[in-house]
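# The following block contains a protein sequence and its predicted model.
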Amino acid sequence: MLALGDFNELEVARAVDFGLYLTSDDGDLLLPGKYVPEGTQIGDRLRVFVYRDSEDRLIATTLEPLARVNQFAALTVRDVSQVGAFLEWGLEKDLLLPYRNQHRDLRPGQRVTIFVYLDDTSDRIVASAKWERYLPDAPFPGQAGDAVALFVADETDLGYKVIVDGLYQGLLYHNEVFRPLRLGDTPTGYVRQVRPDGKLDISLQKAGYDEALDAADTLLAALRTGGGTLPLSDKSEPDDIYRRLGMSKKVFKKALGTLYKRGLVQLLPTETRLLSGE
């Protein structure tokens, strides 16, 4: 069966003035000429993305969309109409986010996290901003301290809602964030705790001693890159520390202490120096 909203490998059946027709179990569909790879011959198999054009006809493209069916993505609103918002997703025809699938009204230029799915009634590819509905109910199989892949999905008063390992919902509290984040970012995170409701508290830093060791390695590398001197000390402003090293002042001071105890650095009022020989 043809996978609508995903990539398919299809055979070239015939050529026409405006492109190629590819054969499938659901009938032949057009690959417009501007997407035909140079040198393509009848009988070749092409990897193409299949969706519906503005007239609801199945059509193929070699363009790579920003999201496929059953995927999460953060997309930009191109336009708003009476039926919903239209999202830029890398193809000629924008992706529809119907009003019924929105939490709030959207405006052009705004970024929104969505889940892409195939509507059973219309057989169209559509988006939903109610992405939480599409996360499975299965409990997180790991434990506190685990490294996880994050997808930044939304910002709230408490912090950032994140999708963890593509399957679970977590919260990254504002006081755990020491760098700018935007919807769609995919940093590595660490599980702080698994809450009774199954949701996860997440941090961008490793907890405890591991965090200090990682930060110490980062600081040591920065000192070496800077010729042995870094214009930061334990009196420096948090913003200056973050801008240079991407870590909080608290973590920076732990890293300083770790290197000082190893006898690797000299601590001065306005800078840190790498001791000779290191």
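Looks like it came in fine. What you are looking at is a predicted structure, and each value in this text was computed from that prediction instead of being measured.
# contacts and neighbour counts: CA atoms only from here.
Fine.
# in the protein, which spans are helices?
208-225, 238-245, 249-261 (DSSP state H).
# most tightly surrounded among the ones you listed?
Counting by mean count of other C-alpha atoms under 10 Å, helix 249-261 has the highest mean neighbour count of those, with a mean of 19.
# Show me what it packs onto, helices and strands only.
helix 208-225, helix 238-245, strand 265-267 (3 or more C-alpha pairs under 8 Å, 6 or more residues apart in numbering; DSSP states H and E).
# any chance of these in a markdown table, with distance to Arg133 too?
Output for the helices and strands packed on helix 249-261, formatted as a markdown table (distance: least, C-alpha to C-alpha, whole Å):
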| stretch | distance to Arg133 |
| --- | --- |
| helix 208-225 | 34 |
| helix 238-245 | 36 |
| strand 265-267 | 51 |
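# Below is structure B, check it against A:
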Amino acid sequence: MDRGKKQVRTSVAMSNLQAGMILELRVARKKEIGYFLTDGREEVFLHRNEARGPLEIGEEVEVFLYHDHENRLAATMDMPYVGLDEYGWLEVVDLSSSMGIFLDNGVNKHLLVFIDDLPKLRDEWPRPGDRLLVTIKRDRLGRMLAKPVTETEVSKFAVAADESMKNKQVEGTVYKVIQAGAFLLTDEDYILFIHRDEMTERLRLGQSVRCRVSYVREDGRLNGAMRERKEVQYGEDADKLLRYLLNRDGAMPYTDDTPADVVREKFEMSKSSFKRALGKLMKERRVEQVDGWTKLIRDQAE
């Protein structure tokens, strides 16, 4: 995916000046605090702070139009990172629990992503510093807003992976979160899905993630896992249980029958992973389960 600008210059022959336009306007009048620019029919204000040095009457300047903090149409000589009807990655700079999140688009006014376009769970919202893949649209009042990309839009620029990607480590950014897991766009522009059972933490929109490709689908999309392969993970989980036992004088009140929520809280692993790790240790004769307790076999504790 091309993350650079793909700006389309708008003709000055447009009948109405609107937010999102990039066009050449002429300086019609000067004031102490800025300049009035015109396309020959309408005027828009360019604050002195938004100009790149002094301007003279009659001078032609390229500007970007947006709504300022008082919701007035204004001009700036700064250019946006992502233009109207384009898509791109923008950094999260602030959030509002009642409105949504704000993105830096390279101009003085940050772009809003409305709360209705964000996950319902707040811990799945992006955080400042995260990057969000968005498109820029106008609302019914003509104001510019950002919206997370849709599956249709992502499919336009995503590329298909081949079998050589299996078991490789990739990095990507979450662009969609659903109940079953999260979708990422990798640095190579592959679409990758991580099921919640393959996560080591709950993922949020805009989060950067490093994971292993566990499966390459026929359509070129990928499945990923933040966990190691099972044979590796079994060993790591078993080692975690052994360390826990050693710190508790060789015994713990947790067994195969311990509820899944207790296992996840105490050991940060799923019930199935916990049972596999215990099974590995019992098969190796390193632990035993007695009267609702798991205990190190005597010579293991010495």
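Yes, it's here. Remember, predicted model here, so these are calculated numbers, not experimental data.
# Can you give me the TM-score here?
TM-score of the superposed chains, computed with TM-score structural alignment, normalised by the length of structure 1, equals 0.55; 213 aligned residues with a C-alpha RMSD of 4.8 Å.
# follow-up on the earlier one: would you tell me which of the helices of structure 1 gets closest to Arg104 of structure 1?
Arg104 of structure 1 lies closest, by C-alpha to C-alpha, to one member of the helices of structure 1: helix 238-245, at 33.4 Å.
# about what we covered before: of all the helices and strands packed on helix 249-261 of structure 1, which lies closest to Val16 of structure 1?
That would be helix 238-245 among these, by C-alpha to C-alpha, at 56.3 Å.
# equivalent range in structure 2 for that closest one?
Mapped onto structure 2 using TM-score structural alignment, helix 238-245 of structure 1 spans residues 260-267.
# just to revisit the earlier point, Serialize the helices of structure 1 to CSV and add fields for distance to Thr23 of structure 1.
Output for the helices of structure 1, formatted as CSV (distance: least, C-alpha to C-alpha, whole Å):
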stretch, distance to Thr23 of structure 1
helix 208-225, 54
helix 238-245, 54
helix 249-261, 59
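# Nearest to Thr76 of structure 1 among the ones you listed would be which one?
Nearest to Thr76 of structure 1, of all those, is helix 238-245, at 27.5 Å by C-alpha to C-alpha.
# and for the closest one, what are the contacting residues?
With contact meaning C-alpha atoms under 8 Å, 6 or more residues apart in numbering, helix 238-245 of structure 1 is reached by 178-179, 218-219, 222, 232, 247-249, 252.
# before we move on, what about stretch 157-164 of structure 2?
Residues lying outside stretch 157-164 of structure 2 but in contact with it, judged by C-alpha under 8 Å, 6+ apart, are 1, 185, 188-191, 216, 219-222.
# List only those of the residues you listed flagged as buried.
Using 16 or more other C-alpha atoms under 10 Å as the burial test, the contacts of stretch 157-164 of structure 2 include 185, 189-191, 216, 220-222 as buried.
# So which of those residues belong to strands?
Per DSSP state E, strands hold the following members of these: 185, 191, 216, 222.
# Which one, of the helices and strands packed on helix 249-261 of structure 1, ends up nearest to Leu183 of structure 1?
Leu183 of structure 1 lies closest, by C-alpha to C-alpha, to one member of these: helix 238-245, at 20.4 Å.
# so that closest one versus helix 208-225, what angle?
70 degrees (axes from the mean of the first three to the mean of the last three C-alpha atoms, to 10 degrees).
# tell me, what residue is most central in structure 2?
Gly206 (1.0 Å; C-alpha atoms, centre = their mean).
# In this structure it contacts Pro126, no?
Yes - with contact defined as C-alpha atoms under 8 Å, Gly206 of structure 2 counts as touching Pro126 (5.3 Å).
# who touches both of those two?
In contact with both Gly206 of structure 2 and Pro126: Leu132, using C-alpha under 8 Å, 6+ apart.
# so what's Leu281 of structure 2 up against?
With C-alpha under 8 Å, 6+ apart, Leu281 of structure 2 has these contacts: 238, 287.
# and it, what pairs with it in structure 1?
In structure 1, Leu281 of structure 2 lands on Leu259 (TM-score structural alignment).
# Met165 of structure 2 pairs with which position in structure 1?
Using TM-score structural alignment, Met165 of structure 2 lines up with Gln143 in structure 1.
# measure its match to Thr186 of structure 1 for me?
According to C-alpha to C-alpha, to the nearest Å, Gln143 of structure 1 stands 20 Å off from Thr186 of structure 1.
# What segments of the stretch 101-250 of structure 2 are strands?
For the stretch 101-250 of structure 2, strands defined by DSSP state E, counting those that start in this stretch occupy the ranges 111-114, 131-138, 144-148, 169-178, 181-186, 191-195, 208-216, 222-225.
# Reformat those strands as a markdown table; add distance to Asp291 of structure 2.
Formatted as a markdown table, the strands of the stretch 101-250 of structure 2 follow (distance: least, C-alpha to C-alpha, whole Å):
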| stretch | distance to Asp291 of structure 2 |
| --- | --- |
| strand 111-114 | 55 |
| strand 131-138 | 51 |
| strand 144-148 | 53 |
| strand 169-178 | 41 |
| strand 181-186 | 38 |
| strand 191-195 | 36 |
| strand 208-216 | 39 |
| strand 222-225 | 36 |
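# Nearest to Asp249 of structure 2, out of those?
Among those, if distance is taken as C-alpha to C-alpha, the winner is strand 222-225, at 34.2 Å.
# now that closest one: which residue numbers in structure 1?
With TM-score structural alignment as the criterion, strand 222-225 of structure 2 aligns to 200-203.
# the more surrounded of Gln143 and Thr186 of structure 1?
Between Gln143 of structure 1 and Thr186, Thr186 has the larger neighbour count (other C-alpha atoms under 10 Å), namely 16 against 13.
# thought that one was touching Leu150?
Yes - judged on C-alpha under 8 Å, Thr186 of structure 1 makes contact with Leu150 at a distance of 5.1 Å.
# For Gly19 of structure 1, which of the helices of structure 1 is the nearest?
Here helix 238-245 is closest among those (C-alpha to C-alpha), at 51.0 Å.
# Fine by me, thanks again.
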